[in-house]
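**Student:** Could you look at this predicted model? Sequence included:
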Amino acid sequence: MRDQVQHVLDALRQQNGLYVASPSNTYHYVWIRDICYISLSELHRDGGRFEETYHSMLDIFRKYEWKLTYHAKHRPRAVYEYIHPRYSADTLEEISEPWGNAQNDAIGAFLFGIGQGLRRGKPMLRDERDAHIISLLIAYLETLEYWNDEDNGMWEENRELHASSVGACVAGLLAVQPYFAVRWEIIRAGFRALYELLPQESVSKSCDLALLSLVYPYRLLPPDLAQIVVTNVEEQLLRPRGVIRYKGDQYYQDSGKEAEWCMGLPWLGLCHAELGNRDQSLSYLALTMRVMAENMQIPELYLPEQGVANENVPLGWAHALFLVLYDRLCGTA
C-alpha cells in the first residue's frame, strides 16, 4: 500500500527535486505551498530528498533575488508585486497571467520547512547566498506587516486577513528564529492578530479547511483550541468523500453543493494524531483509502452529486498527507 502511494507521488517529482501539483493540464505548475506540504513526507527520512527540494525552491528565489531585495524594504501594493507562489514547471519563471499572487502562507510554509530541516541537522543551506535569501524573506514579511496584510490565502481567492496565512508566517518565523535574526516583536504581532481572528479563518469565513494547518503541521494552538478547530471542521465541512474548503465554495460546485476535497481526510487524521486520538486517526486513514481512484491515486476532489473526481488526479498534496499519516500510525516514521 505505502509503496504504491509513494510511487504515485514520485511520478510528480521533477529531476530538480520539485513537484508539479498534479499531472493535469490545469495543475502542471510548481506551487511553493504545495511543494512545502509534499516535502513533509520526506522530512523524517534520510537520502537528501527533503533538502534537495528546498535547494531547488531556493534557486527560484535566487532567480528573483532582485525582487526580494526591493520588497524587503518596500511593501508590495499590487498583487503582481508579491513574491509569487506559482511558477512554470518547465522554466521556473513567474506566471504572467493575473492570479491571486498575494499568498503569505506560502512564504511562511517555506520558512517553516527550512527551520524544520535545520533542526534535524539537514544541510538546508548550501552557501551564504542561500542564507541571504532566508534573511530577505524574513525582512519581506516584516516590511509586508503580514499580521495585518490582506492576502489571497491558501485558496488563492479574495483578499482579506486569513488566520491560516498569519499562522503560517508565525510558524515559519518561529522555525528559523534559532538560526536567523528575527525580531520577537513581529512574531508577537502575528500571534496577537491570529488569536483575534480565531476560531474563524477570516471575516467572511467562520470555518475553513485551511485552519487545520494551525494544528498540523504548524502546531501553534493549545489543545483546547486545536480541538475546537478540528471539531468545527468536522461538524461543518466534513462530507462523505472529503472535506469542503468552506461553505459556499464555488470551485467545482455541483448542483449547488461544494466540492469534497480528499486531502481533508488525511489532514484531519493528522490533526487527531496531534491531539492523541489514535482511533480517529485510523478512521481517517481508512476513509482516505476508500476515496482513492485507480492505482492508489488520490484525486483533488469529488463532485458531490455526480460522485466523480475532477481531472486533477492524482494531487501530490493529498498523497503526501496520506503518507505522513500512514507512517505515523504504522510506526515507520
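**Tutor:** Good, I have the coordinates. Numbers count the residues shown, from 1 in each chain.
**Student:** use CA for all of it now, contacts and neighbours both
**Tutor:** Fine.
**Student:** Please name the nearest non-neighbouring residue to Glu157.
**Tutor:** Nearest-residue entry for Glu157: Gly100, 6.2 Å, with adjacent residues in sequence omitted and distances by CA to CA, 6 or more residues apart in numbering.
**Student:** if I pick that neighbour, what's in contact with it?
**Tutor:** 79, 152, 156-158 (CA atoms under 8 Å, 6 or more residues apart in numbering).
**Student:** do Glu160 as well
**Tutor:** Taking CA under 8 Å, 6+ apart, we find Glu160 in contact with 149-153, 202-203.
**Student:** ok, now with 6 Å
**Tutor:** Listed by CA atoms under 6 Å, 6 or more residues apart in numbering, the contact set of Glu160 reads 150-151.
**Student:** Would you mind measuring from it to Ser202?
**Tutor:** With the distance defined as CA to CA, to the nearest Å, Glu160 ends up 7 Å from Ser202.
**Student:** Repeat that for Leu268.
**Tutor:** As defined by CA to CA, Leu268 lies at a distance of 20 Å from Ser202.
**Student:** what does Gln15 give?
**Tutor:** Spatial separation of Gln15 from Ser202 under the definition CA to CA is 38 Å.
**Student:** for comparison:
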Amino acid sequence: MDLLKLIEELEKLRRPSGAFIAASSNKDYQACWLRDHLYNVLAYYYLGEFEKLQKGVWVAFDILHKYLNKINKAICHPPSLNENVHEFIHAKYHPDTFNEIDNIWGHHQLDTLGLLFHVVADLDFKNIKVIRNKNDLKLIQLLVFYLLSVKFWENPDNGMWEEGPDLHSSSIGSVVAGLSYIDRREIVVVPPQMISMGKEVLNSILPRESFNREVDMAQLSLIWPYNIISRDIADVILSRVKSKLVQPHGLYRYQGDTYLGDRFIRSQDGVSAQWPIGFFWLSIIYSQRHEIKEAGRWFERGIKQVIFDNQIPEAYVNNKPNKNFPLAWAHSLAIIALKKIETENKQTITSQEVLD
C-alpha cells in the first residue's frame, strides 16, 4: 500500500471542525475519542503538514475549553468511579458540536491528558507553537491541577481500553511523561511531588501493566511516543508483547480480552480480537531503535491486514475483520510507521555514501 492511500482514508475521517471520528462504517464509531484524535494528529507532523497539526491540537483545546466548569468542579470536588464517573473529563465527543457523548462509559482515561501534555511540549520543543493565548495556558494549568485532584498516582482509571478501573502502568506512565515534559519546557507550573509520586508508583508496577495484568498492548506507548522507561524494562515489555499478544492478524490487547469489536457483544468462547494497529506500533518502535529490517517486517504484517484495497479495520475476529473500519488511529500509526522507515532508509543510504 502506498502512502497516499493511507492518507486519503485518514483524511476522510476528519470532519470540517478538524475533529477525527474513530471510523466511518459503524454509527457508534462516528464520534471523536480525544485520545484517538491526538494520535491521528501526530501523523501530520511526520507528513510536514504543520497547519493541520496545529488545528488538530486546537480541536483538543477547544473541546476542553467547553468544559472548564466541569474541570474546575472536579478540582474542587474530585469525582469517584463508584459514584459519579460522568464528572470526570470525558473521553468521547460529538465531532461537530464537541458535546459529550455517553455518560455511562469508562471516561476516566488518564493517558489522554498525558498524551495531550506530551504533544504540546514536544511541539514546543520543535518550535511549532500550538498554545494560542493565555486561555490555552490556563487550561493546561487547570489540567495539571485536575490530575493532582484525582490523584492519578493513587486512584485507578479506566485505561486506554475504557474498561474496569485499575492502576495501569500505561496510564500513570503517560501522565508522568506528559507532566515531566511540560515541566522541562516550563510551560506551566507542575508540583514536583506529582512527578515523583507518579514515578514511584509506576516503578512499583513495571514491567507489568497492572498488579492484575502482566502485559498489555497499551504499554507500547511507554516506549513510543513517551520513551519514559528504561531500555531493560522496554525489552521485557516487547518480549512479553511478542510472545503473548502477537497473533496472525494483529495483537491481542491483553490476554483474556473478550472484546469482539462491538460493545454489546462479548466473547463467550475465549476468542479475542486481533488488532492490526499493534503491528504498526511495533514497527514504529523498531524504527526508533534503528532496527530497520525488523521495523519493515512489522509494517508489512500490518499492511497484509488491509481490506477493500486501502482500509485498516479495528480488529479481526475468527479470521474476519470486524465492522469498524477504517480505524483512524490505525491509519495514523501506519503513516507514521511508513514515514519512519523511509527516514531510516535515507539515513542509512547517506551513511553509506559518507563511508564510500
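**Tutor:** Great, that's in hand. Fair warning: this is a prediction, and the values are worked out from it, not measured in the lab.
**Student:** re earlier: more crowded one of Leu268 and Ser202 of the first structure?
**Tutor:** Neighbour tally, Leu268 of the first structure and Ser202, criterion other CA atoms under 10 Å: the higher count belongs to Leu268, 29 against 20.
**Student:** In which helix or strand does the corresponding residue of the second structure for the more buried one reside?
**Tutor:** Taking TM-score structural alignment as the criterion, the aligned counterpart of Leu268 of the first structure in the second structure is Leu282. When secondary structure is defined using DSSP states H and E, the element that contains Leu282 of the second structure is helix 277-288.
**Student:** packing partners for that helix?
**Tutor:** The contact analysis (3 or more CA pairs under 6 Å, 6 or more residues apart in numbering; DSSP states H and E) places helix 277-288 of the second structure against helix 292-303, helix 328-355.
**Student:** What range does the shortest one cover in the first structure?
**Tutor:** Using TM-score structural alignment, helix 292-303 of the second structure lines up with residues 278-289 of the first structure.
**Student:** Next, the mean deviation of the matching stretch compared to the second structure.
**Tutor:** The superposed stretch 278-289 of the first structure is, by mean CA distance after the TM-score superposition for the first structure, a mean 0.9 Å from where its aligned residues fall in the second structure.
**Student:** Flag every buried residue along that stretch.
**Tutor:** Buried residues in stretch 278-289 of the first structure, counting neighbours by 16 or more other CA atoms under 10 Å, are found at 278, 280-282, 284-285, 287-289.
**Student:** same deal with stretch 320-330 of the second structure?
**Tutor:** With burial defined by 16+ other CA under 10 Å, the residues of stretch 320-330 of the second structure counted as buried are 321-330.
**Student:** same deal with stretch 47-67 of the second structure?
**Tutor:** By neighbour count on 16+ other CA under 10 Å, the buried set for stretch 47-67 of the second structure is 50, 52-61, 63-65, 67.
**Student:** For the counterpart of Glu234 of the first structure in the second structure, what is the enclosing helix or strand?
**Tutor:** Here Glu234 of the first structure is matched to Lys242 in the second structure, going by TM-score structural alignment. Under the criterion DSSP H and E, the helix or strand holding Lys242 of the second structure is helix 231-244.
**Student:** still on that earlier bit, in three-state terms, label the residue nearest to Glu157 of the first structure for me.
**Tutor:** coil (DSSP: H, G, I helix; E, B strand; the rest coil).
**Student:** Aligned counterpart of it in the second structure, please.
**Tutor:** Counting by TM-score structural alignment, Gly100 of the first structure lines up with Gly106 in the second structure.
**Student:** Which stretches in the second structure count as strands?
**Tutor:** All strands of the second structure, identified by DSSP state E, fall at 32-33, 92-93, 246-247, 250-251, 316-317, 320-321.
**Student:** got a markdown table for these, with distance to Tyr46 of the second structure too?
**Tutor:** Output for the strands of the second structure, formatted as a markdown table (distance: least, CA to CA, whole Å):
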| stretch | distance to Tyr46 of the second structure |
| --- | --- |
| strand 32-33 | 21 |
| strand 92-93 | 26 |
| strand 246-247 | 26 |
| strand 250-251 | 24 |
| strand 316-317 | 28 |
| strand 320-321 | 28 |
